[in-house]
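Undergrad: coords please:
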Amino acid sequence: MGRQRQHELSRRRLLRAGSSAAVVGISAGAGVGTGGADRVATRRLQDDTADDENGEDSDDPFDAGGPYADVYDDIIDDVVLVTVVGSDDPFDDDPGGIGSGFVVGDHVVTNAHVVGEASTVELQFRDEQWREGEVVGTDSHSDLAAIAVDDLPDITDGLSFTADDPVIGQEALVLGNPLGLDASLSQGIVSGLDRQLPSPTGFAIPAAIQTDAPVNPGNSGGPLVSLDGEVLGVVFAGAGQTIGFAIAAQLADRVIPALVEDGEYEHPYMGIGVSAVGPQVAEANDLEEARGVLVSEVVPDSPADGVLEPIDGETMIDGDPVPIGGDVIVSIGDEDIPNEARLTSVLALETTPGETVELEVIREGESQQVEVTLEERPDVDLP
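TA: Now for the predicted structure:
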């Protein structure tokens, strides 16, 4: 079948494959796989030794032996084309699509929106070999999916999720199949952290990474990697204007093992809606400073019901309605909570259903400690 099949895909299939919701809820691991960082480090040591012997410097990223080429050479064999078999008929309501994925352990990781409702997908590897993969688990809340492959090609070694937090300004590479152009590489930096991305469930995907590396339809599900060859995140979407997003490795490293083992992942759930605490909210509620998140809603019969208090009215400041009453969450355990993005990240990455967490809240101008026992996020009907 080869690459010819890929190029025969209609333009609609290409665009549908990588399309995602536009950007901007609440609620809310063992490592999986090794290989990428070790291979890159070994290769770089060998290259540096050769350069030293030849009196050459390979720090130039555009040099044939530079770091971008090294990372690409050592990782690209673990990056795959994911094809969901469907119809090429442009009037078909359920055409097939394509996206990207990458090997972690003995499974392939991609986005849930890439595989959709499919139970099996076709995977094409760098050496032109095709494999059928079984979708063993998907999680719409994090837009992640795990695909089992009986016989991975010998060229694969498997990549690993980084254990370190990314740093704004560090270089990052995107590998995948943008617009169906296989085995592509784009380069940029980590340009933002703790972004919230929409999901079809209505809950936000937390702790996402923003990058200026070009991300296009077809890149979805591929890896965003560091120059050490470790996976920083799973590419989620491009928003145009040189902005792309990836699901953080720390979240993927919690979700993917559960998908492999159980076919699903249980997200922690508190059951509140929150809003930002700006200067007007701080003034209206007699807060010493504008920080934390204001509890705007408490879901009935949720873990927060009877524990946290929502807003109970509003006042006017400079002609604008401003909510009053309600708890202001300023910390969870030892973690400060300056905004909603940080709240969703802490819940997603540091808590589990069944765990009791201690919150510091400002209630009627006084600091109080309250405890909430988290539950599993309830099922939702997807559109």
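
Undergrad: Please make it C-alpha for all contacts and neighbour counts, starting now.
TA: Noted.

Undergrad: so the closest residue to P323 other than its chain neighbours is in which element?
TA: Nearest-residue entry for P323: E314, 4.2 Å, with adjacent residues in sequence omitted and distances by Cα to Cα, 6 or more residues apart in numbering. Remark: E314 resides in strand 313-317, with elements defined by DSSP states H and E.

Undergrad: got a list of contacts for that strand?
TA: With contact meaning Cα atoms under 8 Å, 6 or more residues apart in numbering, strand 313-317 is reached by 280, 284, 321-325.

Undergrad: Make a markdown table from the residues you listed and add neighbour count to it.
TA: Listed next are the contacts of strand 313-317 as a markdown table, based on neighbours: other Cα atoms under 10 Å:
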| residue | neighbour count |
| --- | --- |
| Q280 | 18 |
| A284 | 16 |
| P321 | 13 |
| V322 | 17 |
| P323 | 22 |
| I324 | 21 |
| G325 | 20 |
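
Undergrad: which residues of the stretch 101-250 of the chain fall in helices?
TA: 112-115, 249-262 (DSSP state H, counting those that start in this stretch).

Undergrad: How much space separates the residue nearest to P323 from V190?
TA: 40 Å (Cα to Cα, to the nearest Å).

Undergrad: and for comparison, fold this next one:
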Amino acid sequence: MSGKRLTRRRCLGGLGAVLAGGLAGCSEAVGDTGTSGIGGSPGSENGTATGNATNATDTADETESPYTQVYRATIQSVVLLDVTTPEGAGQGSGFVYRDGYIVTNEHVVADATGIEVRFSRGEWRSASVVGTDVSSDLAVVAVDDRPDYATALPLVDTQPPIGTEVVAIGNPFGRFDGSASAGIVSGVNRSILAQNGFTIPDAIQTDAAVNPGNSGGPLVNLDGRVVGVINSGGGENIAFAISAALVERVVPALIEDGEYDHAYLGVSLATVTPTIAAANGLDRPRGVYVDEVLPDGPADGVLQGSERRQRVDGEVVPAGGDIVVGIGGENIDTRQQLSSYLALQASPGETVDLTVLRGGERRTVKVTLGQRPERPDAGIGAGETPTIR
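TA: Got it, this is the predicted structure:
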């Protein structure tokens, strides 16, 4: 095993105390990668797997498990990434996207000085970074002379319902390459923490086993379509993936421009709890509470933040701020809904209609969205209300 290790930042970021294992792409580089799946010998079962998600039913043995069928249909499009950085080396996973590009996580290739990609039949190719986006933890790399059998995996068109059977395919711990673990979609519309302090909306939660080295690999349904890009795992039957919808929003921009500009309101938000509702004269908890407004930000002078703190049932809560209940004609009940709208439907420079409750009155205000900065403002979102949009 290599003596080089990844930095603590790359290995422990992400979900903090929520997940025991943190980000899934923090595997050390190791010498023994085995022969299963990716890198399997040409004569092995995995080394000769054929087909992809679009022709799985043409080549599948009807006596095989559906998990075996989806594995055979997708494994040739899944790759291992061996990444060198100034501080060490590590490995992660990825998969072939349209036009032969490879999608992975930003935290897998962050600070890379060299990337080698291994395909399922053992071929190695040098790769270069095309674009990265830390706010969505997505990255695109390119290789020359991609093997013809490594075809693009299709993505789902709609968010999978909870209970959908899924398979995580990748390289846990950097040595168990070509592994598959099965589970279900356990939750949708989750918010997970990005390395830069912002949140990633619309994430998919799964109970499929995910470990260091899986990051960047595909989470696929039994039709072989990608429902998300694995981001983090290692907790108590909890792992997360960047949704296919966010991938389709961000990745084309990374390919074309090398970066992606996120829409930005410049506010700190809080969930409307029963005590916040009581402090602000609501008959029931609803909407998203605006605690702080960033000075000179897009919402400055348009939205109103907290005017005071008051005690309700022994709890000190903010009061006097706007409560967002709609955007662009859509009702908003949770922070996740607002974050998903901004991430998936809005762009910097666009003017959106926000419906807010202010002082018990319902009104509509217009906000021209800005471009998200590299990190949240140090003076906003601390303490009780860490969600910043």
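
Undergrad: tm score of chain vs chain?
TA: Scored by TM-score structural alignment, normalised by the length of structure 1, the superposition of the two chains gives a TM-score of 0.84; 342 aligned residues with a Cα RMSD of 2.2 Å.

Undergrad: and the next helix or strand after the strand holding E314 of structure 1, how far from the chain's centre?
TA: Read in the C-terminal direction, the helix or strand following strand 313-317 of structure 1 is strand 320-324, with elements assigned using DSSP H and E. If you compare the mean C-alpha spot of strand 320-324 of structure 1 with that of the full chain, they lie 34 Å apart, counting by Cα atoms, centre = their mean, to the nearest Å.

Undergrad: Provide the aligned range in structure 2 for strand 320-324 of structure 1.
TA: Residues 315-319 of structure 2 are the counterpart of strand 320-324 of structure 1, counting by TM-score structural alignment.

Undergrad: in the superposition, what's the average offset of the matching stretch relative to structure 1?
TA: Comparing stretch 315-319 of structure 2 with its match in structure 1 after superposition yields a mean distance of 1.6 Å (mean Cα distance after the TM-score superposition for structure 1).

Undergrad: okay, the helices of the stretch 101-250 of structure 1 in TSV with distance to L123 of structure 1 next?
TA: Listed next are those as TSV, based on distance: least, Cα to Cα, whole Å:
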stretch	distance to L123 of structure 1
helix 112-115	11
helix 249-262	18
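
Undergrad: what separates whatever residue of structure 2 lines up with L144 of structure 1 from I242 of structure 2, distance-wise?
TA: Across the two structures, L144 of structure 1 finds its equivalent in L138 of structure 2, going by TM-score structural alignment. Plainly put, L138 of structure 2 is 8 Å away from I242 of structure 2 if you go by Cα to Cα.

Undergrad: what about those two, which has more around it?
TA: Counted by other Cα atoms under 10 Å, L138 of structure 2 and I242 do not tie: I242 has more neighbours, with 29 against 26.

Undergrad: counterpart of the more buried one in structure 1?
TA: I242 of structure 2 maps onto I247 of structure 1 when the alignment is built from TM-score structural alignment.

Undergrad: about what we covered before: deepest in the core, which of the helices of the stretch 101-250 of structure 1 is it.
TA: Compared across the helices of the stretch 101-250 of structure 1, helix 112-115 shows the largest average neighbour count, a mean of 26 (mean count of other Cα atoms under 10 Å).

Undergrad: which residues touch the match of I242 of structure 2?
TA: Taking Cα under 8 Å, 6+ apart as the definition of contact, the neighbours of I247 of structure 1 are 142, 205-209, 233-236.

Undergrad: What does V346 of structure 1 correspond to in structure 2?
TA: By TM-score structural alignment, V346 of structure 1 lines up with Y341 in structure 2.

Undergrad: what's the average per-residue distance for the helix or strand where its match lies once overlaid on structure 1?
TA: Y341 of structure 2 is part of helix 335-345 when elements are defined by DSSP H and E. Helix 335-345 of structure 2 differs from its equivalent in structure 1 by a mean of 1.0 Å after superposition (mean Cα distance after the TM-score superposition for structure 1).

Undergrad: Can you give me the buried ones in that helix?
TA: Taking 16 or more other Cα atoms under 10 Å as the basis for neighbour counts, the residues of helix 335-345 of structure 2 that come out buried are 335-344.

Undergrad: and the longest strand for structure 1?
TA: Looking only at structure 1 and at elements set by DSSP state E, the strand with the highest residue count is strand 184-197.

Undergrad: How many residues are close by G319 of structure 1?
TA: Residues lying near G319 of structure 1 (other Cα under 10 Å) number 7.

Undergrad: Against Q280 of structure 1, how distant is it?
TA: Plainly put, G319 of structure 1 is 11 Å away from Q280 of structure 1 if you go by Cα to Cα.

Undergrad: just to revisit the earlier point, ok, E314 and V190 of structure 1, which is more surrounded?
TA: Taking E314 of structure 1 and V190 together and counting by other Cα under 10 Å, V190 has the greater number of neighbours (23 against 15).

Undergrad: quick one: the strands in the stretch 51-200 of structure 2?
TA: Per DSSP state E, counting those that start in this stretch, the stretch 51-200 of structure 2 has strands spanning 78-85, 88-96, 102-104, 114-118, 124-133, 138-143, 165-170, 179-193, 199-206. These are given in chain order.

Undergrad: Throw these into a markdown table and include distance to T368 of structure 2, thanks.
TA: Rendered in a markdown table, the data for the strands of the stretch 51-200 of structure 2 read as follows (distance: least, Cα to Cα, whole Å):
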| stretch | distance to T368 of structure 2 |
| --- | --- |
| strand 78-85 | 39 |
| strand 88-96 | 36 |
| strand 102-104 | 31 |
| strand 114-118 | 40 |
| strand 124-133 | 23 |
| strand 138-143 | 26 |
| strand 165-170 | 39 |
| strand 179-193 | 24 |
| strand 199-206 | 21 |
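
Undergrad: Quick check, T355 of structure 2 in contact with R363.
TA: Yes. In this structure T355 of structure 2 lies within contact range of R363 using Cα atoms under 8 Å: 5.8 Å.
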